[in-house]
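**Q** only geometry, no sequence info:
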């Protein structure tokens, strides 16, 4: 099996879970992922072969890679070519190719599957990425949803046209170069009429009826057995449960202001803070002993010891926090994050922050909700219903496809 993603850590981590379950069932697995060191280290740590593909996602997100002269179309063309070439080279002996992540990267994987005659599966980590009459599409960069249009079907038709306009030329030029026919509906071709949804059905359900025959497997999570660092354990043991703050791969516009606002809001609640650096490179605002900064750690273990988790609402972090039973405050920055913020609030397992920029006042109000005993009780109950076997379900389905 070959699994692929061009995504941040939250998009690569589910492939770790799926890869491990496939290995347990006797399958051979490779993963195509961005060449960032943290991805390579994570996959090597569980014994999964990684094929570095494309540019560093972290460098792109944090601005270390300068914008290319051709902008998005040029970058899309590079992604299609890189994933096609690397997947084709790595797919020897493979029975199924699984694609997740950005559309042009997935298009490269699908083109490789077509050329090689190998089965192909597209998987999404959130329902709102897939066309449905029950929700609107996520706006594409530089392509806001048309004002005044409330018909979701019309919005999804516009989204298909936008995807074609942004990525169509790059994808079709590459397909022509390898002897494949052009696509006039790139998005739906890549998604297929039977995409998979790797998300927990309580946290992120697929609404029926719908035109797509979506296979919801449950979230692709894996129990993380890595111990927490000794100094972090000492901090946790030294007082009451802290509030975790981290925004993952989101760079954040003013990281200094964000760190100050969050720490002061947490202090106003009489709580201690664990601050995750993340790609925003958040840092402590003073040397008081009620705050501790961390880098890469076992989120599952840490969240279980947190009074609440303040985060950006990415699919991976939201799933981990929900599975851990930690009350949440979601400060959405874009993409699928407003959806997960709304779901956390609707489920009663936390609060959705209003807007992407936390202030002391706004975050204090959200924490007041998240830190109630009622929210903790509800978060515990939802955690008990979390479908933690999604990776095993998906692995079995993949093997059934080839046996």
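**A** Structure received. From a predicted model like this one, the values you see are computed outputs, not experimental measurements.
**Q** contacts and neighbour counts: CA atoms only from here.
**A** Noted.
**Q** Okay, residue 90 and residue 1: tell me how far apart.
**A** 10 Å (CA to CA, to the nearest Å).
**Q** Alongside the first one, take a look at this:
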């Protein structure tokens, strides 16, 4: 079986697709990933021995230079992203059996059109449930297209979301489809998602409440990371009690400039050392004290297991990795699906959430205190024991046409 997987986004978007591709290869399939040409993604896919086809522009420069929340240049970026599906992904998927797509709507609508043109199976996969239409939740706002703040009818809001998606991307998509000899689409969002989208999240950490949509929940997609921690980091960890990790992944400095230093001060106020993940914001030490260690790309699975708590932004990947490690979390959401994961962490009792617009060391220290209680740690360990670790295997077997 030949599978092409396409995605566009930061590490949290690329890593799950890379994990599934690696599992497919282990099971005897031929898998190829279309992903942004950022150096770290090229390196990661090479580590997993998965062929990569660079698609679109690098993501990191876009994330770190675009003003948070701004819609400036959005139409141009969407057009580039969709065009890459009709060009690069279409060429890569020639002769494939399946095309698996995840990422922004311009990408997945283009990907499904490619699969339709080539006559191959198409699957949409998501790594969080927030974007899937459900009467149980409010749709997230699309950039530059706010939803009525006082509206409470979720179904009406999802109908409005579909209308907005058509306005933003419908003409763009149908122009490409016409060039491909395909008929126009009148519901861009639902065309991309299909009637049976896959949800690559853990059913305990992120349960899906049944709707009319035939969601297939596979469990989260990840690779067991066997890389050793750097020697200097191990030396720091061995030198004292477990530190508190603080990191915000691919979030840009424009979002984090008011969070990082108060977070370290809060950790110190609780009597802990700190490990700070540099991330895409390129965080640096707040001072020269030896109780704070800054790391770049490392094995987060191993690092989290040696941490007292994890302070992070609430991405699907970081939340899941911390939950699997059985370590308490303090989630400081900055947008997108992050408030959802913050809510799940607090609901499960495996950590705390912090949503003050202007964090201070004192208020963060108070929230961190909840995450550091023995009760929270015990609950985090208990929940970890019930989380699935076979998400890529489940997904791969479904792709092979089996469920055993």
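**A** Structure's in. What do you need? Not measured: the values here are computed from a predicted model.
**Q** Can you give me the TM-score here?
**A** Scored against TM-score structural alignment, normalised by the length of the first structure, the superposed chains reach a TM-score of 0.96; 400 aligned residues with a CA RMSD of 1.8 Å.
**Q** if we can go back for a sec, higher neighbour count, residue 90 and residue 1 of the first structure?
**A** Neighbour totals were compared for residue 90 of the first structure and residue 1, and residue 1 leads with 22 against 17 (other CA atoms under 10 Å).
**Q** That one contacts residue 92, correct?
**A** No - applying CA atoms under 8 Å, one finds residue 1 of the first structure not in contact with residue 92, separated by 9.7 Å.
**Q** re the thing from before, give the intersection of the neighbour lists for residue 90 and residue 1 of the first structure.
**A** Here residue 90 of the first structure and residue 1 share the contacting residues residue 30, scored by CA atoms under 8 Å, 6 or more residues apart in numbering.
**Q** so who does the alignment partner in the second structure of residue 146 of the first structure touch?
**A** By TM-score structural alignment, residue 146 of the first structure lines up with residue 148 in the second structure. Contact analysis of residue 148 of the second structure by CA under 8 Å, 6+ apart lists nothing.
**Q** now residue 185 of the first structure
**A** 160-161, 164.
**Q** Mind checking which of these are in strands?
**A** If you go by DSSP state E, these have nothing in strands.
**Q** Can you tell me which of those is nearest residue 364 of the first structure?
**A** Relative to residue 364 of the first structure, the closest of these is residue 160; by CA to CA it sits at 40.2 Å.
**Q** tally of neighbours for the corresponding residue of the second structure for that closest one?
**A** Aligning on TM-score structural alignment places residue 160 of the first structure opposite residue 162 in the second structure. Counted with other CA under 10 Å, residues neighbouring residue 162 of the second structure total 19.
**Q** thought residue 162 of the second structure was touching residue 189?
**A** Yes - counting by CA under 8 Å, residue 189 is a contact partner of residue 162 of the second structure at 6.1 Å.
**Q** Name the single longest helix found in the second structure.
**A** helix 154-179 (DSSP state H).
**Q** Pull out the buried residues from it.
**A** Of the residues in helix 154-179 of the second structure, 154-155, 157-158, 161-166, 168-170, 172-174, 176-177 count as buried by neighbour count, 16 or more other CA atoms under 10 Å.
**Q** what do you get for stretch 212-220 of the second structure?
**A** 215, 217-220.
**Q** quick one: what's aligned to residue 17 of the second structure in the first structure?
**A** Checking TM-score structural alignment: residue 17 of the second structure goes with residue 15.
**Q** isn't there a helix covering its match?
**A** Yes - Residue 15 of the first structure forms part of a helix when assessed by DSSP: H, G, I helix; E, B strand; the rest coil.
**Q** ok, residues contacting stretch 188-201 of the second structure?
**A** Contact with stretch 188-201 of the second structure is made by 105, 108-109, 112, 123-129, 132, 162, 165-166, 169-170, 185, 213-221, 391, as judged by CA under 8 Å, 6+ apart.
**Q** now do stretch 61-74 of the first structure
**A** Contact partners of stretch 61-74 of the first structure, identified using CA under 8 Å, 6+ apart, comprise 59-60, 75, 166-167, 169-170, 249-251, 279-280.
**Q** tell me which residues of that stretch are tucked away?
**A** In stretch 61-74 of the first structure, counting by 16+ other CA under 10 Å, buried: 62, 73.
**Q** which residues of the stretch 51-200 of the first structure fall in helices?
**A** Under the criterion DSSP state H, counting those that start in this stretch, the stretch 51-200 of the first structure contains helices at 57-62, 71-90, 103-116, 152-177, 186-191.
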